[in-house]
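**Q** just the structure for this:
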Amino acid sequence: MPMLKSQRQFGFTLTELMIALVLGSFLVAGVVGVYVSNIRTGQVQQRLMSSQQSSQIGFQLLSRDAMHAGFSGCANMITQRVVNVLNPPLAWWAIWTAGIRGHEQGAVPQFAGAGIVPLAGADGVQLMYGRGTSASIVSHNVVGNPPMVINQNVAGIVANDIVLACDSKMAVIFQVTAIAGNNISHAVGAGAPGNASLNFGFGANGVNFPQSLASDAGTVMPLETVGWFVGTNSDGNSLYRVALVAGQMRTEEILPGVDNLQIQYLSRGAANYVNATAVADWEQVVALRATLTLSNDAKMPVAAGLRTFTQVINLRNH
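**A** Model prediction:
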């Protein structure tokens, strides 16, 4: 019987093993790279979604103020017929310019006082309107005691409130010095800033005089004055809204992590939006375009174009 050759079994050589390990390492590295890239992409997308939601919240609040800008309660009142009897010098929040006034970068006032400094290079805007539900004027005698009687205090007017009252011919900004039930007082020399006079009447020659508001069409409501701007604080830059409440300014941080705010304005009959310095008449402004740029994250950088959001807001009362 013939002898069978012994069958020897050979394993992998060291070289083959090393090649296999190298190829396997490349494969694992590729899989890990794809995994890490997917995680990073998901994080970036999550951040973009969060940025979009944050910007939408800011735009919604800004839109609410802008769409009400210029509302006096008695149709659209031109600036020349809005009398202001507050004591001078008038603060920024007391100057009525058709209910809207833009401030270009480098010229934004100290909306929030000395505490929060406007960010250099960012724009700001001031918006004014009658807030809430107006109260009808039952009677008004500018030199009477009490001078004004309203039907009901549905607007929640309190002492020291700065209010906007109007009839079909004029509007007046004054401070409520006392309120008892439906009786409103606006004495001279009380409160801060206080009323300088009782010259509610609009003089054709530019000289105002004491005149009572008509009860058949007269209304009164709190004056809402707000300022929107980007301010610098200890944690960085944020979008702020300051509002006039009972004669005092209150500051709200609307959106942290903001690099810039640019606002342009469209006037009636114009084809293009322009900067605030190019607006000739704020009465003619019918829309604004706000562009908000959120801050970048050094650990998760996103292109500026993906952090920049724009909103066009139409003014209802212009």
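**Q** for the rest of this, base every contact and every neighbour count on C-alpha atoms.
**A** Will do.
**Q** grab the nearest non-local neighbour of L266.
**A** Y273 (4.6 Å; CA to CA, 6 or more residues apart in numbering).
**Q** what ranges do the helices span in the chain?
**A** 14-68 (DSSP state H).
**Q** strands along the stretch 151-300 of the chain, start to end?
**A** 162-166, 171-175, 178-180, 183-185, 219-233, 236-245, 248-256, 258-267, 285-294 (DSSP state E, counting those that start in this stretch).
**Q** alongside the first, I'd like the structure of this one:
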Amino acid sequence: MTTTPKRLRQQGFGLVELMIAMTLGLILIGGVGYLYIGSRGAFRTSDNLSRMQENGRYALEVISRDIRMAGYAGCGNMASVVMRTIANPPVPTLNAQNAIVDYDNGAGWANPTAIIRSAGDVLAVMAAYSNGVNLTGNLAPANANIQIAGNPDNFKQGDVLTVTNCQYADVFKVTNVPGHANPTTLTHANSSNNGNRVGTYGPDAFVMRVDQRTYFIGSNPAGNRALYRVGLDGVAEELVEHVYDMQFVYGLDNNADVAADQYVAAPTAAQLPTIVSVRVNLLMESRDDNIATAAQTVVFNNGNFHAPDRRLYQVFSATVSVRNRLPAS
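**A** Predicted structure coming up:
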């Protein structure tokens, strides 16, 4: 009897096959990793760019809104109003001289805050804010307090207010805690005012909040440059982060035709009442470094800005008219 030996068949994978499979796997993993790193970098760039643009648009809008309202006192023409300030310590008089004040690169500005100014110009804008509340009591004769219809504008102790009938106006500081009764009494005692009496006003007079809002770039607690705003109360408010530089150019009306005849970066004190427009230039930076492939160079404020790092930088600009110096339509 003849027996045929069984053929031995290979089982499993050979060494060469395993090495080929491992090589293909490494290539596949490397490709996936490359795609992940690329998409992550693209997302990081897109995210930083969108945040920078959002911050830039917001900062530009906030500053522009206050510039438009500069010098507003609730009346059509502030120049025709006889303004008297009794608030003490004294606050700047709400007039054409103080409506817009420039401190070129911070020169001459007394910083009332603990925030260190980092760079750029400083702009102070003064106006009356809120919708205005009519007087309802203690109208005449001149009185040590006034009464208004409720307190819809939430006036508080220490606020600087103006009462005006568009012929006369008094600027005073509130010394009591008004509350929200109807009527609401606003006192202006000698403790915070030079005298405790304002002029005689009728029911056509109204009360508005007065403030001088000053914009500057300072270092925030995280060590980043940020746009700050400080009012007459001396409290600094951080508005938006990563504002690297801020420059203003002012349009002057030299011949009383209510149009800008020249633009200057540092107007003199005599030129401040002739400002009819302001060109706002903001240089924004991205939140993260090492986004750009190389340090950027961008045109800013009529010059080249060379970035000190590899962040993204973008310029936001707008020219804003001072509404209260334009002719009535």
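**Q** TM-score of the superposition?
**A** Remark: TM-score between the superposed chains equals 0.72 [TM-score structural alignment, normalised by the length of the first structure]; 269 aligned residues with a CA RMSD of 3.3 Å.
**Q** could I get the strands of the stretch 151-300 of the first structure in CSV, plus columns for distance to V83 of the first structure?
**A** Converted to CSV, the strands of the stretch 151-300 of the first structure look like this (distance: least, CA to CA, whole Å):
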stretch, distance to V83 of the first structure
strand 162-166, 10
strand 171-175, 5
strand 178-180, 20
strand 183-185, 17
strand 219-233, 13
strand 236-245, 19
strand 248-256, 21
strand 258-267, 24
strand 285-294, 21
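**Q** so which of those gets nearest A135 of the first structure?
**A** strand 219-233 (5.3 Å; CA to CA).
**Q** buried residues in the closest one, which are they?
**A** For strand 219-233 of the first structure, burial by neighbour count (16 or more other CA atoms under 10 Å) applies to 219-232.
**Q** one more: stretch 163-176 of the first structure?
**A** Those buried within stretch 163-176 of the first structure under the rule 16+ other CA under 10 Å are 163-168, 170-176.
**Q** make JSON lines out of those and add distance to Q56 of the first structure.
**A** Shown next, in JSON lines, are these (distance: CA to CA, whole Å):
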{"residue": "V163", "distance to Q56 of the first structure": "30"}
{"residue": "L164", "distance to Q56 of the first structure": "30"}
{"residue": "A165", "distance to Q56 of the first structure": "33"}
{"residue": "C166", "distance to Q56 of the first structure": "34"}
{"residue": "D167", "distance to Q56 of the first structure": "37"}
{"residue": "S168", "distance to Q56 of the first structure": "37"}
{"residue": "M170", "distance to Q56 of the first structure": "37"}
{"residue": "A171", "distance to Q56 of the first structure": "34"}
{"residue": "V172", "distance to Q56 of the first structure": "35"}
{"residue": "I173", "distance to Q56 of the first structure": "33"}
{"residue": "F174", "distance to Q56 of the first structure": "35"}
{"residue": "Q175", "distance to Q56 of the first structure": "35"}
{"residue": "V176", "distance to Q56 of the first structure": "36"}
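**Q** ok, of those, which one's closest to P109 of the first structure?
**A** I173 (21.2 Å).
**Q** the host helix or strand of L24 of the second structure - contacts with which helices or strands?
**A** Using DSSP states H and E, L24 of the second structure sits in helix 15-68. When contacts are defined as 3 or more CA pairs under 8 Å, 6 or more residues apart in numbering; DSSP states H and E, helix 15-68 of the second structure sits against strand 236-241, strand 275-285, strand 313-321.
**Q** most neighbours per residue, which of the ones you listed?
**A** strand 275-285 (a mean of 23; mean count of other CA atoms under 10 Å).
**Q** average offset of it relative to the first structure?
**A** Overlaying the first structure shows strand 275-285 of the second structure at a mean distance of 1.6 Å from the equivalent residues (mean CA distance after the TM-score superposition for the first structure).
**Q** sounds good, over and out.
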